[in-house]
Each structure stands twice: as C-alpha cells, then as structure tokens.
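Trainee: I'll drop the sequence and a predicted model, then ask my questions.
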Amino acid sequence: MSQAKQTAQKVDYNGSDNLAMMSFAKNYNGSLYEWVKQGTTASTLILDFGAGNGEYANRFPANAVDTVEIDPELLPLIKQPVYTDLSQLSHQYDMVYTINVLEHIEYHQAIVNDLFNKIKPGGTIKVFVPARMEIFSRMDEHVGHYRRYDKRMVSELLKSSGFQVTDCRYYDFAGYFISLLYKWLGKDGRITKDSVIFYDRIIFPISRVFDQLTSGKIIGKNVLAEAIRPR
C-alpha cells in the first residue's frame, strides 16, 4: 500500500456542506481557476489532486485533466477522469495543482513527496492552502483541518520534497480579517449561501486589490505557492 493511500485513509472530511456553499463564490473560484490554468496549453498533462466536487477540474475541456479524489459522494460530480489513489497513476505530469487539500492530511510531507514523483523534471506544482494558525476556528474543525499555514511553512514543505519554489505569497488580504472576526464571534463553523455571495461580490474584489498592493507579502486568508521539479 502506498504512503499516499495510507495518508488518504486518515482524512475524515465532513465539510461537504461548506464545499457546496463555496460553489456560489463565482469571483473567488474564477480567480483561482485563472491562476491554475495560467501557463497551460492543450497539450499540458495536468493532475488535480483532491478535486473535491470538480469545481476547477470541470472548467477544463473534457479529458484535459486527471483527478484524484477519495470521497465517494463527490466522485459523481467530477466530469474528468477520476482516480481514488495516486498509486493508480502510472505516468508523470507537466503540472499538478492542489487547492485546499493538504490541510486535511495529517502527514502532508509524505503526500508532497509522492506528488514530486508524479511531476516531470521541469514540471510545476501549484499549492493553495488556508493561512495563519491564529485564525484557526470552528470552521477549520468542522471541515477537518489539521492546520493552517504560513509562507515559510509552505516553502519548507515544498523544498523538503525537492522542489524549487518560484512563488509563495498570501492571498485574500481582507479574508484574513473576516476570518478573525468569524473566530471572535464564536461561529459554529458553517457558512451560508447569502454570506458567501456577499463576501464574493462585495469584499473579495476589494481584497484582491490589497493583494496586488501588498504583493501578498503581509497577510491573507490563504497561501498560494508555485514550485518546479528541477531537471
């Protein structure tokens, strides 16, 4: 049994309700998709690790992305080739992306090591994870997070697997303060359609302006990183 499969079995994800609500975050999801697809062409071999409900993979043309997902309830929602374990994939990819996944995995270094081996020399990994342990709240507990990250932690995680980090920055400046407020208010960990739509349409566009002004160096609700497997 592969280390990836052993790790996957430790994931106890019960945040499908929040995942469904996030489908209403059109600006947020669109922004992340633009980041994911940047630099890809029709011939790029792509893997989505932890595809969830297919929010990003399904935006690519049919059969353009392989996906890995372990939740049987989510598998029917993915419109791309889907696998339940990395060991089922026999070839390497030009680009692997993983969005809001590593925080659900207890032994995340082992998974990043496995992803390194699934990427061609010169290929790219794109990682997106929640940021800053000081805003760890009931929401994190509700969806099964082991941790939140900072830039240094993500960089060291990637470098320890052999990657060369080319970009690592915070994302969603305003989201940090909204999340801090959410924690202070003692919310139960769930989000609503109305709150997602309000944040996505009103707050998030402003947040992205601050991301650009600060170059992601100060703070944010997430960490976004890119790295290359050396040739």
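Mentor: All right, it came through fine. Numbers count the residues shown, from 1 in each chain.

Trainee: for the rest of this, base every contact and every neighbour count on C-alpha atoms.
Mentor: Fine.

Trainee: how about the most centrally placed residue in the chain, nearest residue that isn't a chain neighbour?
Mentor: Residue closest to the average C-alpha location in the chain (Cα atoms, centre = their mean): I99, at 1.4 Å. Take I99 and drop its neighbours on the chain: the residue closest to it by Cα to Cα, 6 or more residues apart in numbering is F128, 4.7 Å away.

Trainee: what helices and strands are in contact with the top strand by length along the chain?
Mentor: Longest strand in the chain, counting residues (DSSP state E): strand 119-130. Judged by 3 or more Cα pairs under 8 Å, 6 or more residues apart in numbering; DSSP states H and E, the packing partners of strand 119-130 are strand 93-99, strand 222-228.

Trainee: tell me the buried residues in it?
Mentor: For strand 119-130, the neighbour count (16 or more other Cα atoms under 10 Å) marks 119-121, 123-130 as buried.

Trainee: again with stretch 33-49
Mentor: Within stretch 33-49, the residues that count as buried by 16+ other Cα under 10 Å are 33, 36-37, 45-49.

Trainee: next, the angle from the longest strand of the chain to strand 93-99.
Mentor: On the basis of axes from the mean of the first three to the mean of the last three Cα atoms, to 10 degrees, strand 119-130 is oriented at 10 degrees to strand 93-99.

Trainee: use this one as the comparison:
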Amino acid sequence: MPNAEHPPSAGILGDQLVQSEVLEGLAMAKNHRKWFVAFATPFLGDHPIEVSAGLGDYAAEWLVHAPRMTLTEADPGRILALKERFAANRDVTVRELMLPSDDTADHSAAVSYNVLEHIEDDIGALRTMRAMVRPGGYVVIVVPAFPFAMGPADVATGHVRRYTRKTMRAALLAADLRIERLHYANSLGLIGYYVSTCLLRQLPGPGPMVKFYDTTVAPVTRLMERVVRPPFGQSVVAIARRPK
C-alpha cells in the first residue's frame, strides 16, 4: 500500500514533513522494499547509479549485489544523510544531481524509484538517465500507477502525474530507450492506497496500517504476482536499455 516513494529530485514543490513521514513508513515496510529491490537487482551491473536515493534504504540492499554504487540527491540535507550513512563504505559515491541535466557518465545502470512523477519534464529526466549509462546499459524505473488514484497524498508529496503502461511506454520511447519489460506491480496495494488516501483522505506514514500491509498484504501479493502479471497495480515497473 505505501508507494515506494522518494522525494523530488528536481525543483518540485511538496510538503517536506509529509515526504519525511512517507520515508519513515517505507523504512518500516521491509517486505515491500525487498520485493521492489528485486525488480532492479538482475540489471545493476558493475557500477549502477541511483537517481534520488532518499535515505539510502534501497541502496543498502542493492550494495549486496553491486561492487560499487553512486547515489544522487538534490536535497542538501539528504545528501549529508547519505554521506553519513555510507561513510565507511569506500565503494559508495554520493553526489548532487538535478533532473533534467546535461550530465553524462558511464554507469552500468540507472535506477530511479518514484522520482519521475515529481518532475514536469519527465522525458528530459529520462534522457538524462540514458546519458548516464553506457550503451547497452539499463534504466530501471518504478513510478506510481493510474491517474484515478491521484489524491491528497500525491499532491502533498509533490506528484504532478501518475502513469499507466501506455504513458510510461510513450515517455521511454520519446527518450530513445529500448523497452525490455513493462508491467504493473502491487495490485492489492493499489486498492488499499486508493481507499486510504482518496476515500478516507489519510496521508501515508509509519503506523499500524503500514505494518499490517507489510507483514500480510505485500507477501501475499508478491506470491500471487509471481504466477500471474496483474492488469493493474499501484506501480508501473519498467526495464529499458540504452541502445548499443
């Protein structure tokens, strides 16, 4: 149910307090995080870059699989927090990155979880990620799904859109990325998110609802979706590549 949410990576307005509450909720949702970590793990390669790493919870999981990693943020406070968290790991580089930008690099993959929905020029942001990976490198994207689920929580955290497979496909193709996989994930989570945030007007954050979702709903949904890809979900997951 809690969106795998990172704060905005560009000059997008949002309630910083609500964003912090969402991050705290995600820190509680360990089963959900491990589920979504697995979407990117096979594509990380030798030196991935995470765009808008938040508090570094996903990065800490990916570092088990990647020999080195670059983490980026736009918010100075989170840059400092990331540097402090990974200070003892010489294989982690933390740097500032605003999207879109003219930066180029030679990373094996760019991973971006719940960032594009904050950025007006999402195609420009995707082009930046494309420019930061080597030819043949992967761009792994997770974004919140379905405009009908846009509610007060989305507005408070600075979302400017939610995606469908169709709109995500169009954005990836416009950024000259080759789509490898594109699917929905967390079908039961979408129902819970819509009820809690759109109907009950609640804001996501740490608490008993997140705990119940993470210990009960997330494991069941993950097991179900291993067998059948759902026709809807709380998130759109995209695996794309920079053409060789």
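Mentor: Cool, the structure landed. Every value quoted in this text rests on a predicted model; they were computed, and no experiment measured them.

Trainee: rewinding a little: quick one: whichever helix or strand comes after the longest strand of the first structure aligns where in the second structure?
Mentor: Next along the chain after strand 119-130 of the first structure, taking DSSP states H and E as the criterion, comes helix 138-143. Taking TM-score structural alignment as the measure, the second structure aligns residues 152-157 with helix 138-143 of the first structure.

Trainee: looking at the first structure, which residue lies furthest from center?
Mentor: The first structure, farthest from centre, Cα atoms, centre = their mean: L185 at 25.9 Å.

Trainee: show me what it lines up with in the second structure.
Mentor: Applying TM-score structural alignment, one finds that L185 of the first structure aligns to L199 in the second structure.

Trainee: assess the claim that M132 of the second structure and S101 are in contact.
Mentor: No - judged on Cα atoms under 8 Å, M132 of the second structure makes no contact with S101 at a distance of 10.2 Å.

Trainee: the helices in the first structure, which residues?
Mentor: Counting by DSSP state H, the first structure has helices at residues 3-8, 16-21, 26-37, 108-117, 138-143, 151-160, 173-184, 193-198, 204-214.

Trainee: re the thing from before, and which of the buried residues of stretch 33-49 of the first structure is nearest V11 of the first structure?
Mentor: F49 (13.9 Å; Cα to Cα).

Trainee: surely the closest one meets V96?
Mentor: Yes - with contacts counted by Cα under 8 Å, F49 of the first structure reaches V96, the gap being 7.1 Å.

Trainee: now Y176 of the first structure. Nearest residue, chain neighbours left out?
Mentor: K221 is the one closest to Y176 of the first structure (Cα to Cα, 6+ apart), at 4.3 Å.

Trainee: which residue in the second structure lines up with the one you found?
Mentor: Counting by TM-score structural alignment, K221 of the first structure corresponds to Q234 in the second structure.

Trainee: ok, its match - contacts?
Mentor: By Cα atoms under 8 Å, 6 or more residues apart in numbering, Q234 of the second structure lies in contact with 1, 3, 144-146, 184-191, 193.

Trainee: redo these as TSV? Include distance to P206 of the second structure.
Mentor: TSV is the format used below for those (distance: Cα to Cα, whole Å):
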residue	distance to P206 of the second structure
M1	12
N3	12
P144	19
A145	22
F146	24
Y184	25
A185	22
N186	19
S187	21
L188	19
G189	16
L190	18
I191	19
Y193	14
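
Trainee: compare the residues you listed and tell me which has the most neighbours.
Mentor: Neighbour counts for those, by other Cα atoms under 10 Å, peak at P144, which reaches 29 neighbours.
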